[in-house]
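>>> Sequence plus predicted model, see below.
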Amino acid sequence: MGGFFIYLLMKQLPINSVSFLYLEQSFRKWLFILGYATTTTDTLPVHLREFFHYLEQRHITEILLVENRHVHGFISYLENRASDKTGAGLSTSSINKMITAVNAFIKYLNSTGRHFLDISPVRPAGDIKIPSILTQVEIQLLYDASFETGRIDKAIGQRDRAMLAVLYGCGLRKMEATSLNITDIDLHKALLLVRKGKGNKQWYVPIARKALEDIRVYLQEGRGWFFDQHDTGHWYNQRYGHAFKRKIQTDDEAFFVNGKGQQMKNFYQRLHLLRDKAGIQQQFSPHSLRHSIATHLLQGGMDIEEIAKFLGHSSLLSTQIYMHIQTEHNGELAT
């Protein structure tokens, strides 16, 4: 009950800054398009109100005025602040929830280019993990690096670019990309069918022009090379001294195939290779590319409803205030 009581009080905290009110709503939408649960998208912005209230009490009403010392000062304030209910100090759980909200908000600011705070606040137990989000420049570096990975055979680079087109350009989850079949892609209509989405849902994803071209080239040129490479070698029976021909079962319908002509599942290895060749320092996963395209579309001014449909989300936030974040990076997405 204590935590819920504090939650209700924070929800009623007055925020006067138009900028902070806007950021609270924007932060909520960002969490939503990244696919977090309703409880997370509802509670984190409310816990963030405590931070905004703290800033306003110190006459800071614009996010551009916030510095590292203000964030650290807020954490010290929480550790010494009395509970409105008991008069005693805040519980560790309550403090951790507010620090978690600030951590996530800093990630939002840095990822969307609103403001950059180069700090690493204390990570409390239960802190939510937000995958790394790449910039559009870094996405282009990955794309450029795919031409280096194709030196053994151009088909490898073609598959890497198709992988970027699906994971980033179409925003698919790793398992959705793994399950993709060649019949799920309609090159003429520029549509991709997600058959095995989260919650067993199905939906169509529009394919952008550049991504469509990379997918087409891989399908028509590169994919067949992997079937030609698969091993049909021999195994030896020691007891009888005979060598037997071994035929490896291929996955003829799979869109992504490995060197054995079987369904490709290890996207991490390919992305790590691209990352190293691109000279990108931060670690990231296939899901990071999904979060990256969602953030980039948001930066580009796309309505949150459209982003939600694009990503296959089944529900929307109750609020219908759309955010339009201006960014330094304009132009067509790399894939």
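Arrived safely, thanks for sending. Residues are numbered from 1 along each chain as shown.
>>> hey, let's count contacts and neighbours off CA atoms from now on
OK.
>>> which residues in this protein form helices?
In order along the chain, the chain carries the following helices (DSSP state H): 2-11, 18-33, 38-57, 68-80, 92-112, 136-149, 154-164, 174-178, 209-217, 223-229, 267-278, 286-299, 304-311.
>>> and here's the other structure:
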Amino acid sequence: MKDYLKEYLITLRVERNLSPKTCDAYKRDLNDYLDYVKKEKILKISQMDIRNYIRNLNNQGLAPSSISRRFSSIRSYHKFLTSEKLMVENPTLIISSPKSPKKLPVVISEHEISEIIKCIDDESHFGKRDKAIIEMLYSCGLRVSEICELELSNLFLDDDLIRVFGKGMKERLLPIGKRAKVYLNNYLIHVRPNFNKRGQSSSVFLSRNGKALTRAMINKILNRWSSLSGISKSISPHTLRHSFATHLLEGGADLRFVQALLGHSDITTTQIYTHLDKEHLRQVYKTHHPRS
């Protein structure tokens, strides 16, 4: 059955337009599953075999979310095999997906974001760059991969817009706020030319060597400034994206509007933020209503 894995991965990349990173995750999940099948000398996979594999993952101490993702990969692969008539029956059909507990995303307040921005030394080249990055992550709700891959040709600052390519290379246009635009222009005019002395990079955000910043570098930048600002919470670029969505909903934005800005293909992904918004409404009620 492993013989068909390469063909399946090509299908994911070409027909479903999944990113290389997502395809790699499928490949890792399925290689582990198929190694288990080989090790157990399973010739015809049954529902019991798959249940045993899931039990095995549990015994290894894998997180419920990881087990759920692996099962999703396995189910998708078996669906492909049966649709291509490479397998007679899909043994995953009547197996329920393992439940992964929903974790509410960590969110920071507008004040905390302002404190991070305020502590950045924007007299230095790195400070100017970092201020633009952090403000854009928050005010545009970008994924860290989207800001890493942002290119000069994706900036339409005269129209107050930027273009990003999200999961599956889905394109979306996003408004850029006044403050983010000021910080970005400051970086583009005064810093980027110094980092891009050879003029070879088209990426917006560069290291001092003129190379595009990586996810790890941006995480490090955010960790540094959030720590210096005195915020004790563990903050990642995704925390700023979560905060962007939550603050929009708290301000009265429609869920569909937030979905479009975040680039979610399914609104159920966006609905997790309504839990946070309900908590905000609860707090407002308790604080301000005389009968609370």
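Yes, it's here. Just so you know, these numbers come straight off a predicted model, no measurement behind them.
>>> Got a TM-score for the two of them?
After superposition, the two chains reach a TM-score of 0.55 (TM-score structural alignment, normalised by the length of the second structure), with 179 aligned residues with a CA RMSD of 2.8 Å.
>>> still on that earlier bit, possible to save the helices of the first structure as TSV with mean neighbour count?
TSV is the format used below for the helices of the first structure (neighbours: other CA atoms under 10 Å):
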stretch	mean neighbour count
helix 2-11	14
helix 18-33	19
helix 38-57	20
helix 68-80	15
helix 92-112	20
helix 136-149	19
helix 154-164	24
helix 174-178	19
helix 209-217	19
helix 223-229	16
helix 267-278	17
helix 286-299	23
helix 304-311	18
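>>> Now the aligned residue in the first structure for residue 237 of the second structure: closest residue in space that isn't a chain neighbour?
For residue 237 of the second structure, the aligned position in the first structure is residue 286, judged by TM-score structural alignment. Ranked by CA to CA, 6 or more residues apart in numbering and with sequence neighbours excluded, the top spatial neighbour of residue 286 of the first structure is residue 174, at 6.0 Å.
>>> show me the contacts for the one you found.
Residues near residue 174 of the first structure by CA atoms under 8 Å, 6 or more residues apart in numbering: 167, 267, 286, 287.
>>> Quick check: the second one vs residue 178 of the first structure, distance?
Distance of residue 267 of the first structure to residue 178 of the first structure, computed by CA to CA, to the nearest Å: 9 Å.
>>> What of the third one?
For residue 286 of the first structure, the distance to residue 178 of the first structure equals 11 Å [CA to CA].
>>> Please apply the same query to residue 92 of the first structure.
41 Å.
>>> which position in the second structure aligns with residue 158 of the first structure?
So, by TM-score structural alignment, residue 158 of the first structure is matched to residue 128.
>>> Surely its match touches residue 183?
Yes: using CA atoms under 8 Å, residue 128 of the second structure is in contact with residue 183, at 7.1 Å.
>>> With distance to residue 222 of the first structure added, can I get the contacts of residue 174 of the first structure in a markdown table?
Shown next, in a markdown table, are the contacts of residue 174 of the first structure (distance: CA to CA, whole Å):
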| residue | distance to residue 222 of the first structure |
| --- | --- |
| 167 | 18 |
| 267 | 17 |
| 286 | 21 |
| 287 | 24 |
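>>> ok, for residue 263 of the first structure, nearest residue in space, not its chain neighbours?
Residue 263 of the first structure sits nearest to residue 257 (CA to CA, 6+ apart), 4.6 Å away.
>>> Apologies, that question was intended for residue 130 of the second structure.
Leaving aside its sequence neighbours, residue 130 of the second structure sits nearest to residue 221 (CA to CA, 6+ apart; 6.8 Å).
>>> Give me the aligned partner of that neighbour over in the first structure.
So, by TM-score structural alignment, residue 221 of the second structure is matched to residue 270.
>>> any idea how far that match is from residue 139 of the first structure?
Counting by CA to CA - residue 270 of the first structure and residue 139 of the first structure are separated by 14 Å.
>>> try residue 316 of the first structure
Counting by CA to CA - residue 316 of the first structure and residue 139 of the first structure are separated by 28 Å.
>>> In contact with the residue sitting nearest the centre point of the second structure, which residues?
With distances taken as CA atoms, centre = their mean, residue 143 lies nearest the centre of the second structure, 5.1 Å away. Counting by CA under 8 Å, 6+ apart, residue 143 of the second structure touches 137, 166, 237, 238, 241.
>>> Kindly report the same for residue 57 of the second structure.
Going by CA under 8 Å, 6+ apart, the list of residues near residue 57 of the second structure reads residue 67.
>>> Same question for the helix or strand where it lies: list its buried residues.
Applying DSSP states H and E as the criterion places residue 57 of the second structure in helix 47-59. Buried residues in helix 47-59 of the second structure, counted by 16 or more other CA atoms under 10 Å: 49, 50, 53, 54, 57.
>>> can you tell me what part of the first structure that helix aligns to?
The aligned range for helix 47-59 of the second structure is empty, by TM-score structural alignment.
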